[in-house]
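**Q** sequence unknown, structure follows:
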């Protein structure tokens, strides 16, 4: 029998999606599953984005430019200026989701066997893309006791080798909701300049910061023109996950021209989705003000309820819409599956993402889960009640 590639065998399962078969079986039995496992907001997509597609009069759905349309990239450039990030349309490559931007970035800056240093826990697909590219993830542990703040720079520095190509961060963080301070960004910027590395920042949750905290983009840092690469996306910003439009942004011309070659191999990003994304850039600030207010309210309810559960420790998000909770159990994978297969209250159960898949360190995060608070408060309250009662029952088993 022909064999599967080692890369394929080593590709990690998604901790966010791997329990889907168990959720589907629960639904077949008539059980309602409350999804805390996936960052699919229930916030409405801006009307102007949807109308731009509905009212379009295209007669031929043609290829777009490989790098994305000039009109969209020019408008993106203006959006970044409003964020005090000064880039031109030529510094922007439109991609099929932020995921493709991340893949292009990795392929452009590192070869098979090279290393990426990433603070963990981190977005699980970083592991997947690194594996697909033959790269090694070198983790630096951040701790729930410190609310997942940046580990000491000395911890990064001692891991740098001649194989190290970049440091990768998510800011604000998925899965932790941590928002890096300006001082932390400056420390990372100094480090990559010292060792001539890239700093790749996944900034897709830029708009979602709480309590007056400000997001600090790496593209604002002086002297980072050759080092900074930003991954961005419309998915969460405008609740347009299905559009699959992202972008890679860098002032490093070699990075953009190299990423363009990867992009040419996939031809072009989707045309209608670019039309919707271009229109979404006209979304008024009031939209974000309302969304942030809603997320803060959901976060506060979630934290208030979950911290009442004995033995549970949870990080406090300062941005995005995720948190990591540490549970008084040994195996969150088993617990998450058990909830779907064996436990419900009034015909409802809950689906969470075991956090082990958000770590690269073997065995780390085994007793943690990631919660996405993208549901209304009534569902969140029900979900925490199910978690609380489920933990009691599970510990008795």
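**A** Perfect, thanks for sending it. Remember, predicted model here, so these are calculated numbers, not experimental data. Residues are numbered from 1 along each chain as shown.

**Q** C-alpha from now on. contacts and neighbour counts both.
**A** OK.

**Q** How far does stretch 319-332 stretch from one end to the other?
**A** 24 Å (C-alpha to C-alpha, to the nearest Å).

**Q** Could you do stretch 269-285 as well?
**A** Rule used - C-alpha to C-alpha; the end-to-end distance of stretch 269-285 is 27 Å.

**Q** Second structure follows, compare the two:
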């Protein structure tokens, strides 16, 4: 018997980050070593306090946690935000199953089916999945590699706002671009959401990954839109605890929290033990985060220096997170990624990149772009860059120069 699938699920794309994994696994099975530049899985050791706190957990029953989140974890998150001069009451913070659930809950609370959210593209590919799952449309704000993926003008953004536009969703620092928005850009978005009665959903999970001495400003630091900002957060990258699946929503608009708690109640709770571990993570000394920042800045430097020396590759220096989107002199980034895995190696080693088309909403964009995650040790990154350069030179579909942005 055939099964009829919903338009919603049929419209969803496969993850551009994970869909090539079977091809990579096949390459490994043949004996190739694959340097994974395709996924943001840090290799930094998770602070030992996470597992220590779970081992010391002493209750005979693993009971449901409260739907908004464990009060101790909420208290720890609130204390963390104070270090960034953001002050949230306990009822203004909700614990979620990772930043992913936080994003989906925020959009479900703010948007009806058929509504729109504006998102600078390229964007975290799962924004496509989240919006399509709830029948919300992404209206892209196109940014360009040649301009460091900074935002276009206020007029350019406003011309695409309609009566159905409910929010601007963006990551800062940016995934996949590594961009950090300037204060002028943030003030511009502040004016736009106030003028058009919108909300900013600020995905700030890479807050600690800011380089070159730049000062980071959260959207939660803009008092004029304090009731129009929803902050999405997570322990995944900050503490190298991706598998813990602990995220949060923070918003000074108490009505927002009261509405979202209905969704929290519907999924009952976030796992009890992971919340115990996450509470301990928020007590991690600042020295850990400083050391991690230094390590990733060094990796960024290694990657960027190598990319700038590759003929035909276009990229600007990423200032945050641990990603960069590059334009390559290839006919199709996905074909190139597959070719690297199936047909190319240097001494039995190859690289895996994430084709960038899936990070766009505008058809046709990103075809010759890829996202690279610099989550490998410096020596491995250097090897991976040498292999990538050799692959680009040998690729049968190489073109004279990258296709310019629209």
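**A** All right, it came through fine. Quick caveat, the model's predicted, so the values are computed rather than measured.

**Q** Got a TM-score for the two of them?
**A** Once superposed, chain against chain, the TM-score is 0.98 (TM-score structural alignment, normalised by the length of structure 1); 397 aligned residues with a C-alpha RMSD of 1.1 Å.

**Q** my guess is residue 131 of structure 2 meets residue 125, correct?
**A** No - with contact defined as C-alpha atoms under 8 Å, residue 131 of structure 2 does not count as touching residue 125 (10.7 Å).

**Q** in structure 1, which residue is closest to the centre?
**A** residue 174 (4.6 Å; C-alpha atoms, centre = their mean).

**Q** That one: which element?
**A** Under DSSP states H and E, no helix or strand contains residue 174 of structure 1.

**Q** Which residue, neighbours along the chain excluded, lies closest to it?
**A** residue 123 (5.5 Å; C-alpha to C-alpha, 6 or more residues apart in numbering).

**Q** OK, contacts around the one you found?
**A** With contacts defined as C-alpha atoms under 8 Å, 6 or more residues apart in numbering, residue 123 of structure 1 is in contact with 170, 174, 175, 358.

**Q** what's the closest of the residues you listed to residue 195 of structure 1?
**A** residue 170 (20.6 Å; C-alpha to C-alpha).

**Q** So what's the residue count around that closest one?
**A** By other C-alpha atoms under 10 Å, the residues close to residue 170 of structure 1 number 25.

**Q** Residue 44 of structure 2 too?
**A** 16.

**Q** So what's the residue count around whichever residue in structure 1 pairs up with residue 75 of structure 2?
**A** Here residue 75 of structure 2 is matched to residue 74 in structure 1, going by TM-score structural alignment. Using other C-alpha under 10 Å, residue 74 of structure 1 has 17 other residues around it.

**Q** pretty sure residue 74 of structure 1 contacts residue 88?
**A** Yes - Residue 74 of structure 1 lies in contact with residue 88 (C-alpha under 8 Å); the separation is 7.2 Å.

**Q** Just the buried residues of the helix or strand encompassing residue 304 of structure 1, please?
**A** Using DSSP H and E, the element containing residue 304 of structure 1 is helix 285-306. Residues 291, 292, 294, 295, 296, 298, 299, 301, 302, 303, 306 are the ones in helix 285-306 of structure 1 that count as buried (16 or more other C-alpha atoms under 10 Å).

**Q** That helix vs structure 2, mean deviation?
**A** When structure 2 is overlaid, helix 285-306 of structure 1 sits 0.8 Å from its aligned residues on average, using mean C-alpha distance after the TM-score superposition for structure 1.

**Q** List the contacts of that helix.
**A** Here helix 285-306 of structure 1 has contacts from 43, 207-210, 312, 314, 316-317, 321, 373-374, 376-377, 380-381, 384, 388, using C-alpha under 8 Å, 6+ apart.

**Q** gap between the match of residue 75 of structure 2 and residue 95 of structure 1?
**A** 15 Å.

**Q** picking up where we left off before, what about burial for the contacts of helix 285-306 of structure 1, which qualify?
**A** The buried subset of these - by 16+ other C-alpha under 10 Å - is 43, 207-210, 314, 316-317, 321, 373-374, 377, 380-381, 384, 388.

**Q** which of those sit farthest apart?
**A** 207 and 388 (31.8 Å).

**Q** Residue 150 of structure 1 and residue 176 of structure 1, how far apart?
**A** 12 Å.

**Q** Which parts of the stretch 301-406 of structure 2 are helices?
**A** Along the stretch 301-406 of structure 2, counting by DSSP state H, counting those that start in this stretch, helices occupy 333-343, 378-394.

**Q** Same list as before, the ones you listed that is, but in JSON lines and with distance to residue 5 of structure 2 included.
**A** Formatted as JSON lines, the helices of the stretch 301-406 of structure 2 follow (distance: least, C-alpha to C-alpha, whole Å):
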{"stretch": "helix 333-343", "distance to residue 5 of structure 2": "27"}
{"stretch": "helix 378-394", "distance to residue 5 of structure 2": "40"}
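
**Q** Quickly compare those and say which is most buried.
**A** helix 333-343 (a mean of 20; mean count of other C-alpha atoms under 10 Å).

**Q** And that helix, what does it pack against?
**A** Secondary-structure packing of helix 333-343 of structure 2 (3 or more C-alpha pairs under 8 Å, 6 or more residues apart in numbering; DSSP states H and E): helix 21-29, strand 349-352, strand 354-355.

**Q** can you rerun that using 6 Å?
**A** Contact partners of helix 333-343 of structure 2 among helices and strands, from 3 or more C-alpha pairs under 6 Å, 6 or more residues apart in numbering; DSSP states H and E: none.

**Q** Residue 359 of structure 2 maps to what in structure 1?
**A** Checking TM-score structural alignment: residue 359 of structure 2 goes with residue 358.

**Q** Neighbours of that match, how many?
**A** Residues near residue 358 of structure 1, counting by other C-alpha under 10 Å, number 27.

**Q** what's near enough to touch it?
**A** 121, 122, 123, 124 (C-alpha atoms under 6 Å, 6 or more residues apart in numbering).

**Q** The last one and residue 278 of structure 1, how far apart?
**A** Same thing as residue 124 of structure 1. Distance from residue 124 of structure 1 to residue 278 of structure 1, by C-alpha to C-alpha: 29 Å.
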